[in-house]
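In: here is the input, now give the coordinates:
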Amino acid sequence: MATTEGTTTGAIRLTRYARGGGCACKIPPGELEDVVAGLVAAPETAPERTSEARLLIGLENGDDAAVVRTPGDDGPAVVATADFFTPVVDDPYDWGRIAAANALSDVYAVGGRPLVAVNLLAWPRDVLPFDLAREVLRGGLDVAAQAGCHVGGGHSVDDAEPKYGMAVTGIADPDRLLRNDKGRAGLPLSLTKPLGIGVLNNRHKATGEVFPEAVQTMVRLNRDACEAALKAGVECATDVTGFGLLGHLSKLARASGVTAVIDAAAVPYVDGAREAVRDGFVSGGTRRNLAWVEPHTDFGDCDEATRLLLADAQTSGGLLLAGEVPGAPVIGELVPQREHAIVVR
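Out: Modelled structure (predicted):
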């Protein structure tokens, strides 16, 4: 349900200072794959010091964080990630909370536990007052504390466009990781948060309407979902963020050598999402996501609005799991590889 706008700073609307918003400001997945193609260091060319540690999860399959096995092979693996973006809501405290939850999600998406984070802040110091930046940082600190994660400073730059996020370090059991390439035919697909965040954020940016359910969805940690997945023996997962459900699922299906079948009627949405699509509040990032997955997806008779929602660029979305966990709806299954990576029915 939408409410009238209310921020701690009155008239200043942070989303007006950003071209995009949240994870919708990501570089499109197709362009990004072209940029990073071939940037995996061969063992013979890697720096000698890396021989002391073993990279368990890296760039190859588009996983959510890097995971390194520490020397000695008898301790936990180290998880490292970074994530930041432009304002997704006007309230600075909420933006900080959302950005922190989104950055921490990358650790949970590989089965890890965050230990320490550092802030990443870009701020137009001659345009926006620093009391807003303080509120952003306070929001990030509060969510990190909720996650049991220390915040140890960070880095800031003077920039024309405000951006905030975190670089996060965590640990994980190297024998119980969640990764993109472990999907198997016969496994159900579960989604732990509803879709539609992107179109509601785009409506918020355009109109100032506030959507409390969307905010609460974005600030909710994926910690419980991660713990439930590990407890259930899940091995394959990713989080659903800027490339949308279909974009992240396409990477998972390709890495695992399977096809994903989605039951469109089983996918949950945040209240108001379909109305936002109907009224035209679809970001360019979402449309680029859809264009990228269309050649690899059999949509059957799926209507345009549903296609856009399935490709909607999420910010701090849920975990997509190859397995069942309590409280997460099953939205499809993995089947032996077919002509298309994804089939929507």
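
In: from here on, just use CA atoms for contacts and neighbour counts.
Out: Will do.

In: the nearest residue in space to L309 that is not next to it in sequence: neighbouring residues, count only.
Out: Excluding its sequence neighbours, the residue lying closest to L309 (Cα to Cα, 6 or more residues apart in numbering) is G196, at 6.1 Å. G196 has 28 neighbours, counted by other Cα atoms under 10 Å.

In: tell me which residues touch G196, please.
Out: Contact analysis of G196 by Cα atoms under 8 Å, 6 or more residues apart in numbering lists 269-270, 273-274, 309, 312, 314.

In: relative to S190, how far out is the residue positioned nearest the centre of the chain?
Out: Centre of the chain computed as the mean C-alpha position; nearest residue by Cα atoms, centre = their mean is T241, 3.0 Å away. Noted for T241: a distance of 15 Å to S190, by Cα to Cα, to the nearest Å.

In: I'd like the structure of this one too, to check against the first:
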Amino acid sequence: MNEIKLTQFSHGGGCGCKIAPGVLSELLAAMPAGLVPADLLVGTDTADDAAVYRLNDRQAIVATTDFFTPIVDDPRDFGRIAATNALSDVYAMGATPLFALAVVGMPLDKLPREVIGEILQGGAEVCREAGIPIAGGHSIDVLEPIYGLVGVGVVDPARVRTNAGAQAGDVLILSKPLGIGILSAGLKKGLLSDDGYAQMLRWTTTLNRAGARLADIDGVHAVTDVTGFGLAGHLLEMCRGAKLGATLDFDTLPVITEALALVRDGTATGASARNWASYGDSIALADGAPEWQRKLLTDPQTSGGLLIACAPEAVEAVQAAIRAEQGEAGSVVGTMVAGPARVQVA
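Out: Sure, this is the predicted structure:
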């Protein structure tokens, strides 16, 4: 089982295998208009993290699904990362998870049953940590290994936090460091150290449970999780939803140490280039900014952190909520500003 390398089956691992945002926008634009009942509080309009459907004045169901191909070779680690990533979308809406359904696609003629069992065990461990059961799911025989979850949660409709509610003057806080895609690229090239892998695993298996706490902070106006489209892409979605611009202070961005060294040496994912091709015309880098900065801003984050827009007076409470869940407070990285939906990087 130790000779099996899961990433050898993947054309792109983790959230790096997402369809590029520009292509996805074209596909969604071609979809026929569907039903939009009054109780569907969050649907597809703002490219948000999950759907939200109101049951009554005090309860709304939050539902999402997320799955991908292997980002690491260890099957248990792959299962843990994929499950953590899937539940992140529930937390990003301010909700508390209720249960999950497993999404499983495996090449049964290539992977031993023991390896597949380890993947499922990793996912189950994360759900146990989140305090929820895996209540069912679906499995198919496919060419590439695929694993993830459908996540279902509950939230007070008045406390839903979408990616579209930011206000001019809001402070931007990022709860986890960047660099996961860069580390995964380094892993595939044999460049990642044991410590770098440990850091990658630490952050990709840290549940974004702070999101449920953020729902109770009145000054929190918008939340999203940073995943396959990179920090710049998901911030741009926040800008478009709020019809505002944003500024990022590049020097304040938290970055995993080994990822910074790797990207400076030219290591990056193909998804980073696809991301830039999709939305780079809406990102203004500082004059003379080196190419590695663009690669970091567009780096796909598998199981990345929460990006939070909050009133300046709420910063302390937001960072306390993050610290209570993951031991570190997150970083202030920018500001929402009046103007067109663009991101200015200083």
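
In: just give the TM-score of the two.
Out: After superposition, the two chains reach a TM-score (TM-score structural alignment, normalised by the length of structure 1) of 0.91; 327 aligned residues with a Cα RMSD of 1.6 Å.

In: picking that back up, now, which of the contacts of G196 of structure 1 lie within strands?
Out: Secondary structure from DSSP state E places none of these in strands.

In: out of the residues you listed, which end up buried?
Out: The neighbour count (16 or more other Cα atoms under 10 Å) marks 269-270, 273-274, 309, 312, 314 as buried among these.

In: V110 of structure 1: which of the contacts of G196 of structure 1 is nearest?
Out: Distance to V110 of structure 1, by Cα to Cα, is smallest for Q314 among those, at 18.3 Å.

In: touching, that closest one and L246? I think so.
Out: No: using Cα atoms under 8 Å, Q314 of structure 1 is not in contact with L246; the gap is 11.0 Å.

In: how about the aligned residue in structure 2 for R113 of structure 1, what does it touch?
Out: The alignment partner of R113 of structure 1 in structure 2, by TM-score structural alignment, is T96. Shown in contact with T96 of structure 2 (Cα under 8 Å, 6+ apart): 90, 153-155, 212.

In: any idea how far T96 of structure 2 is from D225 of structure 2?
Out: As judged by Cα to Cα, T96 of structure 2 and D225 of structure 2 stand 15 Å apart.

In: ok, G13 of structure 2 next?
Out: Note on G13 of structure 2: its distance to D225 of structure 2, by Cα to Cα, is 18 Å.

In: what do you get for A185 of structure 2?
Out: According to Cα to Cα, A185 of structure 2 and D225 of structure 2 sit 21 Å apart.

In: ok, the two, which is more surrounded?
Out: Shown here are A185 of structure 2 and D225; by other Cα under 10 Å, D225 has more neighbours (32 against 24).

In: tell me where the stretch 151-300 of structure 1 has helices.
Out: Assigned by DSSP state H, counting those that start in this stretch, the helices in the stretch 151-300 of structure 1 fall at 197-207, 212-219, 223-231, 244-256, 273-278, 284-293.

In: before we move on, what about the stretch 1-150 of structure 1?
Out: Here the stretch 1-150 of structure 1 has its helices, by DSSP H, counting those that start in this stretch, at 29-36, 92-109, 130-146.

In: give the buried residues for the first one.
Out: By neighbour count, with 16+ other Cα under 10 Å as the criterion, the buried positions of helix 29-36 of structure 1 are P29.

In: by how much does that helix deviate from structure 2 on average?
Out: Compared with structure 2 after the fit, helix 29-36 of structure 1 shows a mean deviation of 0.3 Å (mean Cα distance after the TM-score superposition for structure 1).

In: read off where that helix ends up in structure 2.
Out: Aligning helix 29-36 of structure 1 against structure 2 (TM-score structural alignment) gives residues 21-28.

In: contact partners for V335 of structure 1?
Out: Neighbouring residues of V335 of structure 1 by Cα under 8 Å, 6+ apart: 184-187, 258-261.

In: which among the helices of the stretch 151-300 of structure 1 is found nearest to H155 of structure 1?
Out: Proximity to H155 of structure 1 (Cα to Cα) singles out helix 212-219 among the helices of the stretch 151-300 of structure 1, at 22.5 Å.

In: that older thread, of the buried ones among the contacts of G196 of structure 1, which pair is most distant in space?
Out: R274 and Q314 (14.5 Å).

In: matching residues in structure 2 for stretch 270-286 of structure 1?
Out: Taking TM-score structural alignment, stretch 270-286 of structure 1 hits residues 256-272 over in structure 2.

In: endpoints of the matching stretch, how far apart?
Out: With Cα to Cα as the measure, stretch 256-272 of structure 2 spans 17 Å from end to end.

In: list the buried residues for that stretch?
Out: Residues of stretch 256-272 of structure 2 classed as buried: 256, 258-260, 262-264, 267-272 (neighbour count, 16+ other Cα under 10 Å).

In: rewinding a little: how do the contacts of T96 of structure 2 look in structure 1, which are kept?
Out: For these, the aligned pairs still in contact in structure 1 (both residues aligned by TM-score structural alignment, their matches' Cα atoms under 8 Å) are 90, 153-155.

In: show me which of these is closest to A309 of structure 2.
Out: For the kept ones among the contacts of T96 of structure 2, the minimum distance to A309 of structure 2 (Cα to Cα) is 17.4 Å, reached by V90.

In: pretty sure that closest one is touching G151, no?
Out: Yes: using Cα under 8 Å, V90 of structure 2 is in contact with G151, at 6.6 Å.

In: quick one, which of these two is more surrounded?
Out: Ranked by neighbour count (other Cα under 10 Å), V90 of structure 2 and G151 place V90 first, with 33 against 27.
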